[in-house]
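Enquirer: What shape does this take:
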Amino acid sequence: MTTTNEIVDKIAAHNGMTKAQAKGILEAVFQAITAAASSDEETSIAGFGKFKVKASAEREGRNPATGGTIKIPASKKLTFAPSKALKDALN
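Expert: Here you go, the predicted model:
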């Protein structure tokens, strides 16, 4: 597992900047993705992938403890679809 601090260290070392500058850049990227997702917009990063918001409708489910029917409320999820280049790099 790679942590945010490890990513910041790599960005700083690769670009000759301070860790504080690299952390600011990384946080700005996360904020941009979050802001787009909050507006139901897609974020596409060429060569990496797309972050999309998917909505799931309200549905009925089962309570595993009692077996009774419950309503699962509608919700939104942030999904990631890797680009072909990323998929190829993994395989």
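Enquirer: use CA for all of it now, contacts and neighbours both
Expert: OK.
Enquirer: Longest helix in the chain, please.
Expert: helix 19-38 (DSSP state H).
Enquirer: Sequence B follows; please return its structure for comparison with A:
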Amino acid sequence: MSMNRSELVAEVANKSGAAKTVVNDVLDALFATFTEQVSQGEKVSIPGWLAVERTDRAARTGRNPQTGATIEIPAGHSVKLTAGSKLKAAVAKK
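Expert: Prediction:
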């Protein structure tokens, strides 16, 4: 089972007593901040819960699975999410 965004907004609104529109705006601002900081190469950390950072991928040679032809894959970036100690502890209890 998974929780989608609208279910998350409803749950946070219920637990915090805030309106759903306020919670939705806060989530939008949170994700915008993550996007801005991580795209600039900054690490965003919420101690105990999670850390989000940009990683670098080196250029490499790959193969087209359909033709077997060699292709050059350019260098790029990826995103790394790391669970914090509180999140890991919560999962371990289940």
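Enquirer: tm score of chain vs chain?
Expert: The TM-score (TM-score structural alignment, normalised by the length of structure 1) is 0.93; 91 aligned residues with a Cα RMSD of 1.0 Å.
Enquirer: Could you pull out the helices in structure 2 for me?
Expert: Counting by DSSP H, the helices of structure 2 are 5-16, 20-39, 85-93.
Enquirer: Make TSV from these and add mean neighbour count and distance to Arg57 of structure 2 to it.
Expert: Output for the helices of structure 2, formatted as TSV (neighbours: other Cα atoms under 10 Å; distance: least, Cα to Cα, whole Å):
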stretch	mean neighbour count	distance to Arg57 of structure 2
helix 5-16	14	30
helix 20-39	14	14
helix 85-93	11	27
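Enquirer: Distance to Trp49 of structure 2 for the ones you listed - can I get that in a markdown table?
Expert: As requested, those are exported to a markdown table (distance: least, Cα to Cα, whole Å):
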| stretch | distance to Trp49 of structure 2 |
| --- | --- |
| helix 5-16 | 16 |
| helix 20-39 | 14 |
| helix 85-93 | 5 |
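Enquirer: quick one: which of these is nearest Val79 of structure 2?
Expert: Proximity to Val79 of structure 2 (Cα to Cα) singles out helix 20-39 among the helices of structure 2, at 8.0 Å.
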